[in-house]
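>>> Could you look at this predicted model? Sequence included:
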Amino acid sequence: MSDLFDQSGADSTAPRPLADRLRPRALSEVIGQQQVLGPDAPLGVMLASGSLSSLILWGPPGVGKTTIARLLADETDLDFVQISAIFTGVADLKKVFEAAKQRRRAGMGTLLFVDEIHRFNKAQQDGFLPHMEDGTILLVGATTENPSFELNAALLSRAQVLVLERLGDGDLDLLLSRAETELDRKLPLTDAARTTLKDMADGDGRALLNLVEQVAAWRTEGDLSPEQLSTRLMRRAAKYDKSGEEHYNLISALHKSVRGSDPDAALYWLARMLQGGEDPRFLARRITRMAVEDIGLADPQAQGICLEAWQIYERLGSPEGELALAQAVVYLALAPKSNATYVAYKGAMALARQTGSAMPPKHILNAPTGMMKDQGYGAGYAYDHDAEDGFSGQNYFPDNVPRPDLFQPVERGFERDLKKRVEYFAKLRAKRAGD
C-alpha cells in the first residue's frame, strides 16, 4: 500500500514510538468505538455486506480515526493513500486523483484518507465529488470539528458521518495493560497514580501512550503517588475551542444546568469554560441572559445579582472577579424558575408580525390638532386613575385584534403574586365589559 503525501516524516532508524508499536493490526484489536465497529454498528454492517461507502470520521484527537481508516483499506483490499488538508494544495490533489485513476485502470481501488478534512475550503471539497461518484476513490475523511458546520452539503450527502468517542476509563485501562505487556514491565505507579495518569490523558489514547513512555523512562524507587506523578508530568490541557463547537456545547451545558436547578453541575461547567480560557465577560453576559430567560419575574432580584456580578468582575478582574460570577450562577440555579415573560414576549412578536400595521384604537390616541379630534382621536378615553379601583378595563389592542392571553405567570416565586394580579384585573375587566 502507498502512503503518498504522508507527512509523518518517520525515521526508520529511530526507535518506534510506543503508539506506533501498539497500533492495531485488525479492526478487532481497536480499543473502544464499538458504537461504530460492533457487528450491528454501521461499519460492522458495511463490512459484513461488502458495501463500504465513503465516510467522515468525526471525533476528538487520539481515538483511532487514522488507524480505523488504514484497517478499512486492509479489510477491503484497497490501496491506502493518506493526505492532510493542512499540507495539501490543489496541485497535490490533482496528482492524487490522477494516481487513483491509473490504479483503477489497473483494477486496483483507492481508499483516500484525508486528515483534517475540514481545513479544505468549499471549492476544494467540491473537487472530491466527481471522483467519489465515479468510484475512483473511496473517501474517508477525519475531522475534530462538527461536519454539519465545516463540510458542505454536497460532500455530506455522499458520505456517512460516523461519530467516534473519547476513550472511556475501561478503554484506557486496556490500553495501559497492552503498553505494559509491550514494555515487558509494570509501570511504577500506585493504583491512585494510574487513575491520575488516565485523567491526564483526557480520553486521548495517543496522549496516554506518550505519557506512559515518559513514566517508563524514569528510574524510581517504589511506586509513585499521584502527587509525585503530577510534579513530574504536566496535565494535558482539556480540549476547548473558544470559537468552535466546544464553546457552544459547554455554554449550553451551563445554561441547562442552571435551568435544571443544579448548582453543582452549573459550577462545574462554569469552571470548565474558565479553565479553557473562555472570556469571563462572555460568561457574565450569558449568565445575565439566563436570569432574564429562565428566572424572569419569579425572582426579580436575579437580574440585579447578575449585573452586580458582572460589575464586580469588571472592577476586580481575574481570578478574584470570577468568584462573583460563580455566586451568580449558584443563585440562578437555586432561584424559582419561570419563562412566562420569555414565552409572552415571543408570542407578542409573533402577533405583531401577524397583525402588521394595525392601528391602535382611536380612544387611546392623542389629539393635538383639531382635525385629529374631528377624526375621533382620544374620544371616549377613560383616565384610569379616575376609575373605580384605578382600573378602567378599556381595550388597548387594535379594534380588529382579539385580546390574547400572552403573559401567563407560574405558581412559583414572586410570580405567584403576579398571577393573582393578572386574575384580579381579568375579573375587573370582565365586570367592566358587563356593566
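Done, it's in.

>>> contacts and neighbour counts: CA atoms only from here.
Noted.

>>> In contact with residue 235: list those residues for me.
Contact analysis of residue 235 by CA atoms under 8 Å, 6 or more residues apart in numbering lists 200, 201.

>>> That one sits in which helix or strand?
Here residue 235, judged by DSSP states H and E, is contained in no helix and no strand.

>>> ditto for residue 192
Counting by DSSP H and E, the element that carries residue 192 is helix 191-201.

>>> so the helix or strand following that helix versus helix 191-201, what angle?
Heading C-terminal from helix 191-201, the first helix or strand you meet, by DSSP H and E, is helix 205-216. Orientation of helix 205-216 against helix 191-201 (axes from the mean of the first three to the mean of the last three CA atoms, to 10 degrees) gives an angle of 140 degrees.

>>> I'd like the next helix or strand past helix 205-216.
Next along the chain after helix 205-216, with elements defined by DSSP H and E, is helix 226-232.

>>> residues of that next one that come out buried?
If you call a residue buried by 16 or more other CA atoms under 10 Å, then helix 226-232 has these buried ones: 226, 229.

>>> From the contact counts, what lies against that helix?
Packing contacts for helix 226-232, counted by 3 or more CA pairs under 8 Å, 6 or more residues apart in numbering; DSSP states H and E, involve helix 191-201.

>>> run the last query once more with 6 Å
The helices and strands touching helix 226-232, judged by 3 or more CA pairs under 6 Å, 6 or more residues apart in numbering; DSSP states H and E, number zero.

>>> before we move on, back to that, contacting residues around the helix holding residue 192?
Here helix 191-201 makes contact (CA atoms under 6 Å, 6 or more residues apart in numbering) with 207, 208, 225, 226, 235, 236.

>>> of these, closest to residue 152?
Checking the contacts of helix 191-201 against residue 152 by CA to CA gives residue 207 as the nearest, at 30.8 Å.

>>> which residue packs closest to the closest one, ignoring adjacent ones?
Of all residues not flanking residue 207 in the chain, residue 201 sits nearest, at 5.4 Å (CA to CA, 6 or more residues apart in numbering).

>>> gap between the one you found and residue 85?
Taking CA to CA, to the nearest Å as the measure, residue 201 falls 26 Å from residue 85.

>>> more crowded one of the two?
The neighbour comparison of residue 201 against residue 85 (other CA atoms under 10 Å) goes to residue 201, with 23 against 18.

>>> and the gap between the more buried one and residue 33?
As for residue 201, its distance to residue 33 is 17 Å (criterion: CA to CA).

>>> Likewise for residue 322?
With CA to CA as the criterion, residue 322 and residue 33 are 38 Å apart.

>>> And residue 416, by the same measure?
Applying CA to CA to residue 416 and residue 33 gives a distance of 50 Å.

>>> now swap in residue 424 and tell me
As judged by CA to CA, residue 424 and residue 33 stand 60 Å apart.

>>> Of these two, which one has the most company?
Neighbour comparison, residue 424 and residue 33: the larger count goes to residue 33, with 19 against 11 (by other CA under 10 Å).

>>> separation between that one and residue 304?
For residue 33 relative to residue 304 (CA to CA), the value is 47 Å.

>>> What lies in contact with stretch 382-390?
Under the contact criterion CA under 6 Å, 6+ apart, stretch 382-390 has outside partners 391, 392.

>>> Check it against this one:
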Amino acid sequence: MSKTDSLFGKLAPQPLADLLRPKTLEEIIGQGHLLNPDKPFRTMLERGETQSLIFWGPPGCGKTTLAQVIANYINMHFECVPATLGGVADLRVVFDNAKKRRSMGQGTLLFVDEIHRFNRAQQDVLLPHIEDGTIILVGATTENPSFELNAALLSRMQVLTLERLSLDDLKKLLKRAESLLGKTLPLDDEGRTVICHMADGDGRYLLNMAEILFNARSHTPLTYGEISEYLQKRTPIYDKRQDAHYNLISALHKSLRGSDVNAALYWLARMLAAGEEPLYILRRLVRFASEDIGLADPQALVQTIAAKDAYEFLGSPEGELAIVQAVVYLATSPKSNAAYIAQNKSLKVAKEAGSLMPPKHILNAPTKLMKDQGYGKNYLYDHNEAEGFSGQNYFPEKLPRIEFYQPIEIGFEREIKKRLDYWQKLREKKSI
C-alpha cells in the first residue's frame, strides 16, 4: 500500500458499526447459547476443533463478525466472498490461494455472506474443497437452509442458529459505542428503549441510528418527536416469499388452535403491519374454520366467509377490522378436528378399497333392465319409516361399516354426537 493510500484511508470516515466490530469471543454481545463457556460450540473452539458451518439468523445479529472472530481464534486466514458478487471463477481463485497457504501451514476460513444466493453450480463447486480440507466454509444466511441449500452441501456442514439481539444486548451495544467515542447519546432511559425497539434486534441498524444521534449535537435528551424526526422507523423483517412468511402464519394458526386470542391478534398485527396480503390471511382463516373448529361451531366458517366478503367490499384499512373480528371469533370458538380426521380416514379407505359398487337397493332403476338386475329393490324410504329412520346399509356390500366421523363432547358437536348415538341404537334395534 502506498503512503497516499494510507493517508486517505485514515481520512476516510469509518462507520460506527465497523469501529465497534468485536475482535475476540469475549467482546461479542449476544449469542450466549453458543458462546458461553459451558456451551458445546465454545468448547469445540477451545479444543481447536473446526468444521464447516452455516450461521442462520436475522440481519444484524453478528454473523459476519462471529466468522471473523472464529478465524482469528483458530489462527486461520479469513477470506470473504459475498454470494451476490462471487462467481465460480472467483471461487477458483480463492481455492488456489487457499492451497498455497495450506502448503505453508496456514488454513483458510472462507466466509460466504448470503450463501442462499449461490446457485447449484456455485454450491457444488465448494464440495470437494470442503472435503479435502482446502477451506473451512462458513456461510451466513437469513433464510431457512433446509430450503435454500442443496442436500449435498448441507450434509457437510453444521447449522448454528443465531438469535436477534435482545433489548439488554442492544443497550449494552449503545454503552459500548459511548465508551468508544467518549461522548453520551442525547437520550434518556426512555429514549434508549425507544431506539432499541426501533432496531428490532438488529445491532448494525441500532449503531447506524446511534451514529445519526451522536451527530445531532443536542445538549439535552431528545424528545420522542425529535427522535422520530432524526430517525426512520425500521420496517419489520418479513419477506412474503420466504421463511418469515410461513413462520408467522404458522404462529397465527397455532395460536388460534390454542385458543389464545391475544397471541393470535399479535401475529395478525405483525403480518398486516409488514404488508402481508390480507386475502392470503383470510384463506388461511377459512381453512382453519373447517380444519380446527368444524361442527363444534358451524358459525365459524360463516364468520370467516363473511370477513372475506367484508374485506373485499371495504378494502384496507377499514376491511381489516372484519379480519380481526374473524380472528377473535375463531380463537374463542370451541375446537374440534373431527371433520378433518374423518376426511383423512375416509379418503384412505376409498383409495385402498378400490371401485366398489354401492349396494343395489340404494341405486335408481330408470330402465327395466336395471330393475331386473335388482337396482332399487327393497329400498326403504326413510320418511315413511318410524322415527324417520330406516337403518339400512349404505356402504358397499364388501366393505364393513366404518365410523369415520367421531364428534367430540365440545360445542355443537355434543348435539351431533347425541343424534348419532340415537341413530345407532335404532340401527341396532332394527337389525335384531
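Right, received. Where do you want to start? Just so it is clear, the structure is predicted and the values come from calculations on it, not from any experiment.

>>> Tell me the one of the contacts of helix 191-201 of the first structure nearest residue 70 of the first structure?
residue 207 (19.8 Å).

>>> That closest one -> the second structure?
Residue 207 of the first structure maps onto residue 205 in the second structure, with residues paired by TM-score structural alignment.

>>> Specify the local secondary structure of residue 142 of the first structure.
Secondary structure of residue 142 of the first structure, reduced to three states by DSSP: H, G, I helix; E, B strand; the rest coil: strand.

>>> For the stretch 201-350 of the second structure, which segments count as helices?
203-214, 224-230, 243-257, 261-273, 278-288, 299-314, 320-331, 338-353 (DSSP state H, counting those that start in this stretch).

>>> can I get those in CSV with distance to residue 369 of the second structure?
Output for the helices of the stretch 201-350 of the second structure, formatted as CSV (distance: least, CA to CA, whole Å):
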stretch, distance to residue 369 of the second structure
helix 203-214, 81
helix 224-230, 85
helix 243-257, 54
helix 261-273, 60
helix 278-288, 45
helix 299-314, 45
helix 320-331, 53
helix 338-353, 28
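
>>> out of the ones you listed, nearest to residue 183 of the second structure?
Proximity of the helices of the stretch 201-350 of the second structure to residue 183 of the second structure was assessed by CA to CA; the nearest stretch is helix 203-214, lying at 8.1 Å.

>>> which non-adjacent residue is nearest the counterpart of residue 347 of the first structure in the second structure?
Taking TM-score structural alignment for the superposition, residue 347 of the first structure sits opposite residue 345 in the second structure. Nearest-residue entry for residue 345 of the second structure: residue 404, 6.1 Å, with adjacent residues in sequence omitted and distances by CA to CA, 6+ apart.

>>> any idea how far the one you found is from residue 342 of the second structure?
For residue 404 of the second structure, the distance to residue 342 of the second structure equals 5 Å [CA to CA].

>>> ditto for residue 62 of the second structure
As judged by CA to CA, residue 62 of the second structure and residue 342 of the second structure stand 48 Å apart.

>>> Which one of these two is surrounded by more residues?
residue 62 (26 against 16).

>>> Residue 114 of the first structure versus the aligned partner of the more buried one in the first structure, what's the distance?
Here residue 62 of the second structure is matched to residue 64 in the first structure, going by TM-score structural alignment. Counting by CA to CA, the gap from residue 64 of the first structure to residue 114 of the first structure is 14 Å.

>>> same check, this time on residue 313 of the first structure
Where residue 114 of the first structure is concerned, residue 313 of the first structure sits at a distance of 44 Å (CA to CA).

>>> now do residue 40 of the first structure
With CA to CA as the criterion, residue 40 of the first structure and residue 114 of the first structure are 26 Å apart.

>>> So those two - more neighbours on which side?
Ranked by neighbour count (other CA under 10 Å), residue 40 of the first structure and residue 114 place residue 114 first, with 23 against 13.

>>> Are we agreed that the more buried one is in a strand?
Yes: counting by three-state DSSP, one finds residue 114 of the first structure located in a strand.

>>> check contacts around the aligned partner of it in the second structure.
In the second structure, the residue matched to residue 114 of the first structure (TM-score structural alignment) is residue 112. If a contact means CA under 6 Å, 6+ apart, then residue 112 of the second structure has 81, 82, 83, 139 as its contacts.

>>> Go through those and flag the ones preserved in the first structure.
Checking these against the first structure (both residues aligned by TM-score structural alignment, their matches' CA atoms under 6 Å), the contacts still present are 81, 82, 139.

>>> Show me the contact partners of stretch 299-306 of the first structure.
288, 291, 328, 414.

>>> 7 Å - rerun?
Contacts to stretch 299-306 of the first structure, defined as CA atoms under 7 Å, 6 or more residues apart in numbering, come from residues 287, 288, 291, 292, 328, 332, 335, 336, 413, 414.

>>> can you tell me what part of the second structure it aligns to?
Going by TM-score structural alignment, stretch 299-306 of the first structure sits over residues 297-304 in the second structure.

>>> buried set for the matching stretch?
Buried-residue list, stretch 297-304 of the second structure, by 16+ other CA under 10 Å: 297, 298, 299, 300, 301, 303, 304.

>>> Tell me the spacing between the fourth one and residue 413 of the second structure.
The one in question is residue 300 of the second structure. 13 Å.

>>> again with the second one
Computed with CA to CA, the distance linking residue 298 of the second structure and residue 413 of the second structure is 9 Å.

>>> What is the burial count for residue 28 of the first structure?
When counting by other CA under 10 Å, one arrives at 11 neighbours for residue 28 of the first structure.

>>> Of all pairs in the contacts of helix 191-201 of the first structure, which one is the farthest apart?
Maximum distance among these (CA to CA): 20.0 Å, for 207 and 225.

>>> can you tell me which residues contact the residue nearest to residue 345 of the second structure?
With CA under 7 Å, 6+ apart, residue 404 of the second structure has these contacts: 342, 345, 346.

>>> Let me see the contact set for the residue nearest the centre of the first structure.
Centroid-nearest residue in the first structure, with CA atoms, centre = their mean: residue 249, separated by 2.6 Å. Neighbour list for residue 249 of the first structure: empty [criterion: CA under 7 Å, 6+ apart].

>>> what does it align to in the second structure?
Alignment note: residue 249 of the first structure maps to residue 247 in the second structure; criterion TM-score structural alignment.

>>> circling back: and the residue nearest to residue 345 of the second structure, what's its match in the first structure?
Residue 404 of the second structure maps onto residue 406 in the first structure, by TM-score structural alignment.
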